[in-house]
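Chemist: Predicted model, plus sequence, below.
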Amino acid sequence: MIQAIKYNLANLTNFSGRDARSTFWWYVLFIVIAQFVVGLLASIPLITAGVGTAMDAAQSGADQATMQAEMMASMAGAMDTAIWVGVAAEIAVVLLLLASFVRRLHDSGNSGYWAAIPVVTQLAGVYGEITMVDRAKELMVISADPSRMDEMQALQAEMMAAPLTWIPYIGLIVIIVFGVMKTEHGANNYGEPPAV
């Protein structure tokens, strides 16, 4: 596992040659774990803002509804940071995975141009996240008011139905399908079988 991670990190700009399935998937696991940790760390300011506001409201004697509304408004304000860190992490994942996926495509005898599908779909998803920042903040504020439950559910449905929220899954399916393809035995158009 460590060898696969080191190999891929050392070959971030190497789009030639071939990578075995195990080399590719250990590296993908590493990237997924790293992205999870970054997302967790990015959520700390969001949680801290909400809890701090709730504590201040509780100390000032606010009722539960007021406290919850203030907490959600505070979290909505801190959501920008979390979303932008998430966007940066997604772009980093695309860049970290690109050369490895191209080499994996080569190993199964496929053109590296297939990697354009996940790149385009992930970037479309990133664009979708950026365009929905204000809607996500609005959802946080609305969710604090029980009388606006119908409005909240309508906004959630609208956000989930937006094509840019599900288009990235097409790219993930492409990665999974090509990532599990068998290695071509012997040399192919892209070189000798992978040593790693």
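Modeler: Nice, thanks for sending it over.
Chemist: only C-alpha atoms for contact and neighbour calcs from this point on.
Modeler: Will do.
Chemist: buried set for the helix or strand hosting residue 48?
Modeler: Element membership for residue 48, per DSSP states H and E: helix 21-59. Within helix 21-59, the residues that count as buried by 16 or more other Cα atoms under 10 Å are 21, 23-28, 31, 35, 39, 42-43, 46-47, 49-51, 53-54, 57.
Chemist: what's the answer for stretch 171-183, then?
Modeler: Buried residues in stretch 171-183, defined by neighbour count with 16+ other Cα under 10 Å: 171, 175, 178-181, 183.
Chemist: any idea how far residue 41 is from residue 160?
Modeler: Applying Cα to Cα, to the nearest Å, the value for residue 41 to residue 160 is 25 Å.
Chemist: A further structure is provided below for comparison with the first:
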Amino acid sequence: MFEAIRHNLTNLANISGRDSRSTFWFYLLFLAIVYALFSFGLSIVAGGAIAVDAFQAARDGADEAAIQQNVMSGMGNMIRISMWGSVIMSFLMTMLLAASFTRRLHDSNKPGWIAGVAVGLQLLSVALTIGMIGEMVSFVGSLKTEDPTAMQVAVQAHRTKYALSGLLSWVPILLVIVFGIWPSSDGDNIYGPEPEHL
């Protein structure tokens, strides 16, 4: 596993040759773990800040409505931080995975432009997310906690509005999964000799 990670990290700009399924999937697992740890850490920090602010407001004698409004304001900041964190990590993960995915495509005797399509769609999804950050923060700030039914209706309408861009982000993931598990071509192919299984 560690050899597969080292191999991919030392070949970040190398789109020639082939990588076996095991090499590709060990590396993808490593990237998924890094992404999950980053997201978890970011959530703990941002969520902890909201909790500390709420406890401080309660200790200072604020009423329940003021505490709830303070929490909603903190949620807006948390959304901004987590969305920007997601944008940065998605961009980095895309760049870290592009060459490896290309070599994996070559191993199954598929052209590398499929990786270009996946990267392009992922970058489009990242751009759409950047465009939504300000609106999402404003939307959360506009929610009124004293009317839970109206708040739930507003959240559902907002979710529906952005469903298409959310679906777009799944297309590159599906491409990586489908072509990542595609069987290797036996022996040498036009992209090079059969790779070692790291």
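Modeler: Yes, it's here. Note that this is a predicted model, so its numbers are computed, not measured.
Chemist: what angle do the biggest helix by length in structure 1 and helix 21-59 make?
Modeler: The residue-count maximum for a helix in structure 1 (DSSP state H) belongs to helix 64-107. Between helix 64-107 of structure 1 and helix 21-59, the angle comes out at 170 degrees (axes from the mean of the first three to the mean of the last three Cα atoms, to 10 degrees).
Chemist: Report the mean distance between helix 64-107 of structure 1 and its aligned residues in structure 2.
Modeler: Helix 64-107 of structure 1, aligned to structure 2 and superposed, deviates on average by 1.3 Å (mean Cα distance after the TM-score superposition for structure 1).
Chemist: what's around residue 117 of structure 2, how many residues?
Modeler: Residue 117 of structure 2: 14 surrounding residues under other Cα atoms under 10 Å.
Chemist: on that earlier part again, okay, and which of the buried residues of stretch 171-183 of structure 1 map to helices?
Modeler: 171, 175, 178-179.
Chemist: how far away is the residue of structure 2 most remote from its centre from residue 67 of structure 2?
Modeler: Using Cα atoms, centre = their mean, the residue of structure 2 lying farthest from its centre is residue 61. It sits 39.6 Å away. As judged by Cα to Cα, residue 61 of structure 2 and residue 67 of structure 2 stand 10 Å apart.
Chemist: my read: residue 83 of structure 1 touches residue 132, true?
Modeler: No. The criterion here is Cα atoms under 8 Å, and residue 83 of structure 1 misses it with residue 132 at 9.8 Å.
Chemist: quick one: which of these two has more around it?
Modeler: Ranked by neighbour count (other Cα under 10 Å), residue 83 of structure 1 and residue 132 place residue 83 first, with 20 against 17.
Chemist: ok, residue 171 of structure 1 to residue 97 of structure 1 distance?
Modeler: Distance of residue 171 of structure 1 to residue 97 of structure 1, given as Cα to Cα: 12 Å.
Chemist: Same check on residue 36 of structure 1?
Modeler: Residue 36 of structure 1 is 15 Å from residue 97 of structure 1, where distance means Cα to Cα.
Chemist: And for residue 151 of structure 1?
Modeler: 39 Å.
Chemist: Which one of those two is surrounded by more residues?
Modeler: Higher neighbour count among residue 151 of structure 1 and residue 97: residue 97, with 19 against 14, using other Cα under 10 Å.
Chemist: how about that one, what does it touch?
Modeler: Neighbouring residues of residue 97 of structure 1 by Cα atoms under 8 Å, 6 or more residues apart in numbering: 12, 28.
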